[in-house]
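[1] this is a predicted model, with the sequence first.
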Amino acid sequence: MTFLIQFSFSFFSSAAFGIIANIPRRALLASGFTGAIGWVIYFYFNQFFHSGAFSNFVAAFMIGCLSIFFSKKQKMPMIIFYIPGLIPLVPGGPSYEAVRAFALGDPNVGFEKLLFVMATAISIVGGLLMTSLAEQLVNKWIRFKKN
């Protein structure tokens, strides 16, 4: 039951952001699916490893792989699938809590939350970076095999 709830809410949040971002209608299902798979991977990796940074890295890597797959399949830019897919991973709650802690005069909690937000952002960027690197290596290997 947890899987269905996690999958459906993350699917709808990614698809809704796709609507707000005005992506093409034919890309909405793929964007929602990308975000849902990324969130479910994050959720279960976080349950198993208890590491938000590693879970975000793996989820961002999978979102990148799915974005590349859908971009080639639907002949659209990768970013159309990647940005809505990342929406469930964005640490909005901890960002708010960090700003709130600073505003209330509790810098220790604020810096703790800010560190979590920075680790999350860096791991998401690292996942995208590794996806791009893997795509370049695979394309180079395919070109090498053709020759």
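    Received the coordinates, thanks.
[2] from here on, contacts and neighbour counts on C-alpha atoms
    OK.
[3] grab the nearest non-local neighbour of residue 35.
    Nearest non-adjacent residue to residue 35, counting by C-alpha to C-alpha, 6 or more residues apart in numbering: residue 85, 3.6 Å away.
[4] how many residues are close by that neighbour?
    Counted with other C-alpha atoms under 10 Å, residues neighbouring residue 85 total 35.
[5] residue contacts, it?
    When contacts are counted by C-alpha atoms under 8 Å, 6 or more residues apart in numbering, residue 85 touches 14, 31, 32, 33, 34, 35, 36, 38, 63.
[6] distance between the helix or strand encompassing the fifth one and the chain's centre?
    If you go by DSSP states H and E, residue 34 is part of helix 28-49. Relative to the chain's own centre, helix 28-49 is displaced by 8 Å; criterion: C-alpha atoms, centre = their mean, to the nearest Å.
[7] for comparison:
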Amino acid sequence: MRIAGEIILKSLGAWVAIWGFSRLLNAPKKLECYTAGVGMIGWAVYLIVEVFNDGILMKNFLAAVAVALVSQAMARHFKAPVILFVIPGILPMVPGAGMYRIVYSIVMGPENMVGTYLLETATAAGAIALGIFLGEALQKVFFYEFHR
């Protein structure tokens, strides 16, 4: 039960952070809460997968698929561009700390760690990109198949 509480609390924190990000980037006011909701869903999926599988690839991939599917649904419902929901949705998963570690290792220190950090960051970014692609492809296949 403790893990569920942590996931809910962290997901709500992600909602607040993404809502602020949406305000900062002047997202349409009527959609700010919904863009934050997409990000909250993506982060919740990330945290749930983390409980079962600590691999960076699976966490980012499944969360990105969820973000893509929910973003497509929101875009259709609100008749808005999908990118308006996808960018805030993937924001919590972006491997910014990995990029920092790469640059820090290049500038300050142990060069033998640059490759490790680079591989980890590229894996996370690739999993996010692949998850978005697959989520959008799945949505198009199912939407067009069942709504002819």
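    Thanks, I have the structure now. Since we're looking at a predicted model, the values are computed, not measured.
[8] next, the TM-score between them, please.
    After superposition, the two chains reach a TM-score of 0.92 (TM-score structural alignment, normalised by the length of structure 1), with 144 aligned residues with a C-alpha RMSD of 1.3 Å.
[9] quick one on the thing from earlier: make JSON lines from the contacts of residue 85 of structure 1 and add neighbour count and distance to residue 90 of structure 1 to it.
    Formatted as JSON lines, the contacts of residue 85 of structure 1 follow (neighbours: other C-alpha atoms under 10 Å; distance: C-alpha to C-alpha, whole Å):
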{"residue": "14", "neighbour count": "30", "distance to residue 90 of structure 1": "11"}
{"residue": "31", "neighbour count": "31", "distance to residue 90 of structure 1": "15"}
{"residue": "32", "neighbour count": "27", "distance to residue 90 of structure 1": "15"}
{"residue": "33", "neighbour count": "24", "distance to residue 90 of structure 1": "17"}
{"residue": "34", "neighbour count": "29", "distance to residue 90 of structure 1": "14"}
{"residue": "35", "neighbour count": "35", "distance to residue 90 of structure 1": "11"}
{"residue": "36", "neighbour count": "27", "distance to residue 90 of structure 1": "13"}
{"residue": "38", "neighbour count": "29", "distance to residue 90 of structure 1": "12"}
{"residue": "63", "neighbour count": "31", "distance to residue 90 of structure 1": "13"}
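[10] can I get those residues in TSV including distance to residue 118 of structure 1?
    What follows is those, written out as TSV (distance: C-alpha to C-alpha, whole Å):
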residue	distance to residue 118 of structure 1
14	22
31	25
32	25
33	26
34	23
35	21
36	23
38	19
63	19
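[11] circling back to that earlier point, what range in structure 2 matches the helix holding residue 34 of structure 1?
    The aligned range for helix 28-49 of structure 1 in structure 2 is 32-53, by TM-score structural alignment.
[12] what's in contact with the matching stretch?
    By C-alpha under 8 Å, 6+ apart, the surrounding residues in contact with stretch 32-53 of structure 2 are 7-8, 10-12, 14-19, 22-23, 58-60, 62-64, 66-67, 70-71, 74, 84-86, 88-93.
[13] all strands for structure 2, in order.
    Applying DSSP state E to structure 2 gives no strands.
[14] give me the most central residue, it.
    residue 90 (2.6 Å; C-alpha atoms, centre = their mean).
[15] and the residue mapped onto residue 114 of structure 2 from structure 1, what is it in contact with?
    The criterion is TM-score structural alignment: under it, residue 114 of structure 2 has residue 110 as its aligned partner in structure 1. With contacts defined as C-alpha under 8 Å, 6+ apart, residue 110 of structure 1 is in contact with 97, 98, 99, 100, 101, 102.
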